[in-house]
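*Asks:* Sequence plus predicted model, see below.
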Amino acid sequence: MTTTSRAELSIIAPLTNDYQQILTESACALLVELTREFRPRLKQLLAERQIVQQRYDAGELPDFLAETANIRQTDWQVAAIPEDLRDRRVEITGPVDRKMIINALNADVKVFMADFEDSQAPSWQGLMQGQINLRDANLGTISYTDENSGKHYALNPDPALLVARVRGMHLWEKHLVVDGEPVPGSIVDFALYFLHNYQTRTANGSGVYYYVPKLQTHQEAKWWDDLFRYTEQKFNQDIGCIRTTVLIETLPAVFEMDEILYMLKDHIVALNCGRWDYIFSYIKTLKNHADRVLPDRQVVTMQQPFLNAYSRLLVRTCHKRGALAMGGMAALIPSKDQAENTKILAKVRADKELEAKNGHDGTWIAHPGLAATVNTVLDQYLTATKVNQLDVTREQDAPITAAELLEPCPGERTEEGMRTNIRVALQYIAAWISGKGCVPIYGLMEDAATAEISRTSIWQWIQHKKQLSNGQLITNQLFSTMLEQESKVVRQEVGEALWAEQSFTQAQQLLLDITTCDQLVDFLTLPAYELLSQSNG
């Protein structure tokens, strides 16, 4: 692999003419500057995550922080929400694929979250092309012609508002190296998107808008605030030109929502219920707590008390501080079978009714075909003039306690549920290491979060010697046997060509390794990144 050096940034990847439009001299200089300024603190924050996790592993439970009680108990507000971010009743999410960006921006939604994180496998080509695609989308010049069908895609006159989700703080970009170490993926995504779009967006009377994922503490929120502020000042932009929505998708973060809002109060506009990652984090954070092992993924819905408490606390916290409270993802995909589709839309409707009733200002969908149904639900609570539910304060609610947020979740662990988990995780990992981060599997749009739930559930069942509802003890051997059996099922389902094309054999081995090891692997995307780079560059 050739290495190019530009402004002291080592680029260990092909640098095509198109990519050079993104990795310009000034872009490389910015990445170097921000990395030197913010990488040391980032590494320290990641080390602190491990120290806190060791306390949980030893028996401690997460709780509200005594030392920040003053922030929770005093009156303050976040900065006023920009006009174009006030109505977010339905948002669609997806990877930074060119055709998908156009279809999402043209969907009947208010916002499109273009995702460099859980629904985007971070191949070099995917990341560079993604930045090109978003630049073109902001310019309004993005188009795409399908080589097979000849169909042409272009933006409608009034597209949805574009927001970019960057990678989490734990992910690194190995193709870009500063002073002998990789650049944080979060800095890469943030800086390149800002540099190539801030002038276009501010000229249109908007700002540069982000989603920030997987925060665990308010100190991490402060790191992001400092990064935003530093960048705004460097480019002579007003404080607040950059605005962010933070996903509350880790269990530790739910206990620090006030503090996260406070640290980002000049830049934050909303918190979001990242429910799938939140379930994954519940498993991971409490992995040593035998009394809090989750049942089948299929029964861990927002109706469960610990998740409903999380939703209501998020609404109450946000609205008290003048921030929006975004709901979670409807991952279901519409079916061509009319009877089946009726059931799917009924499930989506019930889920969104619960969120709207709790006071959420908006919600997520993964497929444009759900937009009409979800708009109908939200339109019962919102109008052209009442564009959010900031008036729903939930101040009359009883305080939500740590015990409610940590409440064990009842339900069975079934053989069918375990086998489904295996098939979903196998297919997702195979797709991810082949460069696809967002995959329709069994009627659901799966991303990294749902695959994480699938594999960590089984790991935890094995560690705590749980039984399936049929009496079988869940062991490494049982998992290994089922993985072999379900791999054959998947192979038959996807066909020999796709099986070979998507490196299913590598995915099967990785799933076996990370599910049967003694120590839980923090994120499947970390070992999978090694395989992705081998096959996709």
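*Replies:* Everything's here; your move.
*Asks:* From now on I want contacts and neighbour counts done on CA atoms only, so please keep to that.
*Replies:* Noted.
*Asks:* tell me which residues in the host helix or strand of Asn138 are buried?
*Replies:* Under the criterion of DSSP states H and E, Asn138 resides in helix 124-139. Neighbour-count burial for helix 124-139, with 16 or more other C-alpha atoms under 10 Å as criterion, is recorded at 124, 126-138.
*Asks:* Stretch 508-518 now?
*Replies:* Gln508, Leu510, Leu511, Leu512, Ile514, Thr515, Thr516.
*Asks:* Just the ones in strands from those residues, please.
*Replies:* Among the buried residues of stretch 508-518, no member falls in strands (DSSP state E).
*Asks:* Out of these, the closest to Leu45 would be?
*Replies:* Nearest to Leu45 out of the buried residues of stretch 508-518 is Ile514 (C-alpha to C-alpha; 24.5 Å).
*Asks:* Can you give me the neighbour number for the nearest residue to that closest one once chain neighbours are set aside?
*Replies:* Taking C-alpha to C-alpha, 6 or more residues apart in numbering, and ignoring the residues beside it in sequence, Ile514 has Val521 as its nearest neighbour in space, at 6.2 Å. Using other C-alpha atoms under 10 Å, Val521 is surrounded by 16 other residues.
*Asks:* ok, Val521 to Ala372 distance?
*Replies:* Using C-alpha to C-alpha, to the nearest Å, we find Val521 at a distance of 39 Å from Ala372.
*Asks:* and what of Asp108?
*Replies:* 7 Å.
*Asks:* Give me the contact list for the helix holding Asn138.
*Replies:* 13, 18-19, 22, 96-98, 101-102, 116, 120, 142, 162, 175, 192-193, 196-197, 200-201, 435, 536-537 (C-alpha atoms under 8 Å, 6 or more residues apart in numbering).
*Asks:* another structure for you, compare them:
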Amino acid sequence: MSAVMAQPQQADLDVTAQTPGQADVLTPAALAFLTGLHTRFEPARQARLRARRERQAFFDAGGLPDFREDTRAIRAGDWKVAPLPKALLDRRVEITGPVDPKMVINALNSGAKVYMADFEDSTSPTWPNLIAGQRALHAAVRGTLEFTVSDTGKHYALRPFEEQAVLMVRPRGWHLDEKHVRVDGVPMSASLFDLGLFAFHNARELAALDRGPYFYLPKLQSMEEAQLWNDVLDHIERELRLPPGQIKVTVLIETLPAVFEMDEILHALRTRIAGLNCGRWDYVFSYLKTFRAHRDKVLPERAQVTMTQPFLKAYSELLIQTCHKRGAHAMGGMAAQIPISGDEAANDAALAKVRADKLREVTAGHDGTWVAHPALIPLAQQIFDERMPTPNQRHVLREDVWVTREDLIKPSLGTITRAGFEGNVEVCVRYLAAWLDGNGCVPIHWLMEDAATAEIARTQLWQWLHSDGLFLDDGTPVDFALLERAFLNLPTRLGDRSRIPGGSRINEAIGVLDRLTQADVLEDFLTLPAYARLD
């Protein structure tokens, strides 16, 4: 594997793990390139993470997010983002998933317009997973990726390039380290490792194909974080001798602070941004985390927090209005349902939920949507084809939308049922056990769960248990005795552990969740303490 040689760096980079094939991607030139990224941008990353902590302390003290006064001119200005490349004009159905070879082939062959190869919420970041993902994407870019299932002999290969989905890559967020790569003893940013290594090996090849490279950027909280990404991408383009603005990105609006800075985020990335995406599950998680100390902002159980709730409807419609005003795409959220085999009625009910959700999105003005399973692509495609005959809906300006701060932060009404409480415990334990076992995308009760949905479950449990005076709808107090009973009932709910992903690590996952919910302070991310247990 080859790419443009980076200039030698003085810093000392160490790779502290070994897995087959890593020498193919971690070449001396690639390591020098990564070292340069770390040296140049790690101080700025740490400054942004400090700013996050300071902002959360303000919220914990009773403060509320709001639109910024110092950026009023950006919001009022008459400007647009750069024109979009042809490959990104029509994104009506996108599929997301992890980066193992079989998934990469199936997703690129799926018939979706875009495949988001996900190093973040649907990939457990074991060292073998990360290296295998980089190798798989390298081969996919060159059209040579193949995979054979060892026990069945079934063979998977890519369709011709013209029939493949457009590839986009999502690196891990700014808050995560890559502990296996250290520069002068300091762990490297997982964001820079994932995106930098992929760009180093593939950017020039994708540019020659007029396919980017294109990225999804996760969990941004401010325009300054967007500006940091823009600086990184400018640097990568210079180092790899790409034209300015060659790299295009879509930003997930999946944190509550970011919804108040959508214009500013678009402006910071205006030469390269293709759109914003309603990362709905992480957005709910961020709402919970932001208001963890606000007793008046407690949400009901997850099943009741749907996109028709007023605060989520306001979020999605403001995103559409903001994007279309600036000439960018407004992407809809994830349909997490998967086909239910052996129960036609239940499967029909699940598909009806998907149909209603996608109809809501296209009617509101979204330019495309996400699905988690290939079987949902035809349904989503049909709905968008019927209601969106043009490649996108950027002409739908939604000038009727008027959203205030109160609209965005007012919680939804609802209840906490025993099934909802125990369901949160089960989803979090089962997902965490699978994640610790190397699987970051887990089907649970016919929903494809990833880190975002597990975070909702974990954060809701913490907030409910640390808010005095909460009761289930049947009058039972929400307290740690209720949590203990849920843990005791879990083996019955799970049945044969050998039949579920990560079954051998269920007890470990229960211990982690118990410690996190008992803690006086909410852990920012479930994956931070869990990451120490990987490999």
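*Replies:* Structure's in. What do you need? Remember, predicted model here, so these are calculated numbers, not experimental data.
*Asks:* which residue lines up with the residue nearest to Ile514 of the first structure in the second structure?
*Replies:* Mapped onto the second structure by TM-score structural alignment, Val521 of the first structure lines up with Glu523.
*Asks:* is it true that its match touches Leu516?
*Replies:* Yes: contact criterion C-alpha atoms under 8 Å: Glu523 of the second structure and Leu516 qualify, at 6.9 Å.
*Asks:* Show me what His267 of the first structure lines up with in the second structure.
*Replies:* His267 of the first structure maps onto Arg272 in the second structure, by TM-score structural alignment.
*Asks:* joint contacts of Glu523 and Leu516 of the second structure?
*Replies:* Contacts common to Glu523 of the second structure and Leu516, judged by C-alpha under 8 Å, 6+ apart, are absent.
*Asks:* Asp108 and Ala372 of the first structure: which has the busier surroundings?
*Replies:* Asp108 (19 against 14).
*Asks:* In which helix or strand does that one reside?
*Replies:* Applying DSSP H and E, one finds Asp108 of the first structure in no helix or strand.
*Asks:* Surely the residue nearest to Ile514 of the first structure is in a helix?
*Replies:* No: in this structure, Val521 of the first structure is coil, not part of a helix, as judged by DSSP: H, G, I helix; E, B strand; the rest coil.
*Asks:* Name the nearest residue to the match of His267 of the first structure, ignoring sequence neighbours.
*Replies:* Nearest one to Arg272 of the second structure, counting by C-alpha to C-alpha, 6+ apart, is Lys248 at 4.7 Å.
*Asks:* need the contact list for that neighbour.
*Replies:* Gly212, Pro213, Tyr214, Phe215, Arg272, Ile273, Ala274.
*Asks:* cool, Asp400 of the second structure as well?
*Replies:* Contacts of Asp400 of the second structure (C-alpha under 8 Å, 6+ apart): none.
*Asks:* name the element the aligned residue in the first structure for it belongs to?
*Replies:* Aligned by TM-score structural alignment, Asp400 of the second structure pairs with Gln396 of the first structure. Secondary structure from DSSP H and E places Gln396 of the first structure outside every helix and strand.
*Asks:* Could you do Cys318 of the first structure as well?
*Replies:* helix 305-321.
*Asks:* quick check: that helix aligns to which part of the second structure?
*Replies:* Using TM-score structural alignment, helix 305-321 of the first structure pairs with 310-326 in the second structure.
*Asks:* average offset between that stretch and the first structure?
*Replies:* Its matched residues in the first structure lie on average 0.3 Å from stretch 310-326 of the second structure after superposition (mean C-alpha distance after the TM-score superposition for the first structure).
*Asks:* what comes into contact with that stretch?
*Replies:* 79-81, 259, 262-263, 266, 275-276, 278, 306-307, 329-330, 332, 364-366, 394-399, 401-403, 407-412.
*Asks:* just the helices in the stretch 51-200 of the first structure please.
*Replies:* 69-73, 98-106, 124-139, 185-203 (DSSP state H, counting those that start in this stretch).
*Asks:* Those helices: which one's closest to Ala339 of the first structure?
*Replies:* Per C-alpha to C-alpha, nearest to Ala339 of the first structure of the helices of the stretch 51-200 of the first structure: helix 98-106, 25.9 Å.
*Asks:* Okay, the residue of the second structure most remote from its centre and Leu233 of the second structure: tell me how far apart.
*Replies:* Each residue of the second structure has a distance to the centre, and by C-alpha atoms, centre = their mean the biggest one is for Gly475: 36.1 Å. Separation of Gly475 of the second structure from Leu233 of the second structure (C-alpha to C-alpha): 54 Å.
*Asks:* for Asp367 of the second structure, same thing?
*Replies:* With C-alpha to C-alpha as the criterion, Asp367 of the second structure and Leu233 of the second structure are 25 Å apart.
*Asks:* Give me the more crowded residue out of the two.
*Replies:* The residue with more neighbours, out of Asp367 of the second structure and Leu233 and counting by other C-alpha under 10 Å, is Asp367; that gives 30 against 23.
*Asks:* Report the contact partners of the equivalent of that one over in the first structure.
*Replies:* Matched by TM-score structural alignment, Asp367 of the second structure corresponds to Asp361 in the first structure. For Asp361 of the first structure, the residues meeting the contact criterion (C-alpha under 8 Å, 6+ apart) are Asp87, Arg88, Arg89, Leu324, Ala325, Met326, Gly327, Val387, Asn388, Gln389, Leu390.
*Asks:* I appreciate the help and will end here.
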